[in-house]
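Novice: Output the structure for:
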Amino acid sequence: MFLDDVRLHDWAPGLPANATYFKGEVPRDRQHLPRFIDEFVMGQIDNDMSLARLPDHTSRTAIVILIETGLRSVDALRLPFDPVTVDEAGAPYLMYTNHKLSREAIIPISQRLLHQIRVQQADLDERFGTPRPPFLLPGIRANVDGSRPLSWSTLQARLERWLLDCDVRDATGQPVRVTAHQFRHTLGTRMINNDVSLPAIQRMLDHDSPQMTLRYARIKDQTLRREWERYQDRITIRGEVIRLDPAGR
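Specialist: Sure, this is the predicted structure:
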């Protein structure tokens, strides 16, 4: 892009008209795999006992939103006071602004998340009264009128303290560090491992292109292992399972 702008704006008057660059000279676009949270760790995080140890309703609501919806932190922290709508059948949906793409989006939510949002709203009514704060997740300190949203740094600091308080560890017994954005990767990974279609995942995560969602198709680790383990078995005509010899004998 810089080299294109150089020619467009004539920033290098002496540059020959036939000067060009070749594909091999351009750095490759590195495609990183999603940094999902292992299910062993998620089992320690996403349960009522652990969530109850978060210090307040605002922190608890923020974490449940991130786990269930996969929203980017900036989008979750800027949710309006009442972001919920329902369809003709009464099923709840979350409306939010995708700030990265500057557009509105809507996704389905669970009854658990709906309940948590209603509890948060009741808590805000008690804390701030009328007028209500503009944000569902207002800053907790030095925010008398609730006009400032909870900051990313505060959310991440509370998340880190919460993980330490709950003594969350990985399968090897080591303490884990989780970032708020990893919940987004985890939701995508869970959906692909449960055979949700890529277009549905793209809609849920509000990706701008299928290429972003296709990253999740490369990491069906759990699905791949199930199929690999099934491949290791051989069935005789009598229905007996014979394990495949790893040595190939």
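Novice: C-alpha only now, for contacts and for neighbours.
Specialist: Noted.
Novice: Name the residues of the longest helix seen in the chain that are buried.
Specialist: In terms of residue count, the longest helix belonging to the chain (DSSP state H) is helix 111-128. For helix 111-128, the neighbour count (16 or more other CA atoms under 10 Å) marks 113, 114, 116, 117, 120, 121, 124 as buried.
Novice: With distance to residue 186 as added columns, please give those in a markdown table.
Specialist: Shown next, in a markdown table, are the buried residues of helix 111-128 (distance: CA to CA, whole Å):
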| residue | distance to residue 186 |
| --- | --- |
| 113 | 17 |
| 114 | 20 |
| 116 | 20 |
| 117 | 21 |
| 120 | 24 |
| 121 | 27 |
| 124 | 29 |
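Novice: So the most centrally placed residue in the chain versus residue 119, what's the distance?
Specialist: By CA atoms, centre = their mean, the chain has its centre lying nearest to residue 184, at 0.8 Å. Look at residue 184 and residue 119: by CA to CA, to the nearest Å, they are 23 Å apart.
Novice: for residue 204, same thing?
Specialist: 24 Å.
Novice: and what of residue 102?
Specialist: 29 Å.
Novice: sorry, back to before: quick one: which of the buried residues of helix 111-128 is nearest to residue 197?
Specialist: Comparing the buried residues of helix 111-128 against residue 197 with CA to CA places residue 113 closest, at 23.0 Å.
Novice: want to put them side by side, so please do this one too:
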Amino acid sequence: SQLYACLNDLPEETIPVVWIAFKTGLRISDILGLNQDCLIQLNGKYSIITDIEKTFVKGHRIPIDEELADILAVLIQHSIKNSNKDNNPERYIFIRYQGVRKGKPFNQKTIRDHLNKLAHKNKILDENGDVFYFKSHQFRHTYAVKMLNGGADILTVQELLAHASPEMTLRYAKLLDDTK
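Specialist: I've put the predicted structure just below:
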């Protein structure tokens, strides 16, 4: 809640990365690898479709709400408008159009640094009263615990997170017990 109270203080390109992480549980690396074909609509419902790098899952689909679909549609249109074969050959939506990283997506470390600068500047505190230190994987944990607290079964959460085994997802079930 502290983060979302000052979310607009983040650099403009970081805000949608945070929203996608929060609403999908995708790893930051997978978000930064989204391309212009990632948004699909089936039977009136929107999803993100992407390949999951860590677990080698191809065509992973995550349902999303219309608000996030609208954000993605704007990002995709911006990418299409500003891209060519030279500056964005992979058709990423989070892309550097110039400089030494031209044609490459944003860097995970940059996103994490933006979040931690925001935490320091806005005094986002942890449960001990210390400045909170963001790690990009925390959005996945938040998403999983939110799903489990909302009544989703462990196999559904496993599928949405593209975990290779239920044992990986069970780590979040322990967090669920701690939050009861």
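Novice: So after superposing, what's the score?
Specialist: Here the TM-score for the pair of chains, by TM-score structural alignment, normalised by the length of the second structure, is 0.85; 175 aligned residues with a CA RMSD of 2.2 Å.
Novice: burial count for the aligned partner of residue 103 of the first structure in the second structure?
Specialist: For residue 103 of the first structure, the aligned position in the second structure is residue 57, judged by TM-score structural alignment. Neighbourhood size, residue 57 of the second structure [other CA atoms under 10 Å]: 14.
Novice: how close does the closest residue to residue 57 of the second structure other than its chain neighbours get to residue 32 of the second structure?
Specialist: Excluding the flanking residues, the one nearest residue 57 of the second structure by CA to CA, 6 or more residues apart in numbering is residue 51, at 5.6 Å. Computed with CA to CA, the distance linking residue 51 of the second structure and residue 32 of the second structure is 12 Å.
Novice: between these two, which one's more packed in?
Specialist: residue 32 (20 against 17).
Novice: how about the corresponding residue of the first structure for the more buried one, what does it touch?
Specialist: Under the alignment (TM-score structural alignment), residue 32 of the second structure pairs with residue 77 of the first structure. Listed by CA atoms under 8 Å, 6 or more residues apart in numbering, the contact set of residue 77 of the first structure reads 62, 135, 136, 137, 138, 149, 150, 151, 152.
Novice: same deal with residue 207 of the first structure?
Specialist: Here residue 207 of the first structure is in contact with residue 213 (CA under 8 Å, 6+ apart).
Novice: which element is it on?
Specialist: Residue 207 of the first structure is part of no helix or strand when elements are defined by DSSP states H and E.
Novice: Which position in the second structure pairs with it?
Specialist: Mapped onto the second structure by TM-score structural alignment, residue 207 of the first structure lines up with residue 163.
Novice: can you pull out the helices in the second structure?
Specialist: So, for the second structure - with DSSP H - the helices run 2-5, 15-24, 28-32, 66-82, 108-121, 138-149, 154-161, 166-179.
Novice: from the middle of its chain, how far away would the shortest one be?
Specialist: Taking CA atoms, centre = their mean, to the nearest Å, one finds helix 2-5 of the second structure lying 16 Å from the centre of the chain it belongs to.
Novice: Please identify the buried residues of that helix?
Specialist: residue 3.
Novice: Give the other helices and strands that it contacts.
Specialist: Contacting helix 2-5 of the second structure under the criterion 3 or more CA pairs under 8 Å, 6 or more residues apart in numbering; DSSP states H and E is no other helix or strand.
Novice: hmm, back to that, closest to residue 131 of the first structure among the buried residues of helix 111-128 of the first structure?
Specialist: residue 124 (10.5 Å).
Novice: isn't that closest one right up against residue 134?
Specialist: No: between residue 124 of the first structure and residue 134 there is no contact under CA atoms under 8 Å: 10.5 Å.
Novice: for the aligned residue in the second structure for residue 115 of the first structure, what are its contacts?
Specialist: For residue 115 of the first structure, the aligned position in the second structure is residue 70, judged by TM-score structural alignment. Neighbouring residues of residue 70 of the second structure by CA under 8 Å, 6+ apart: there are none.
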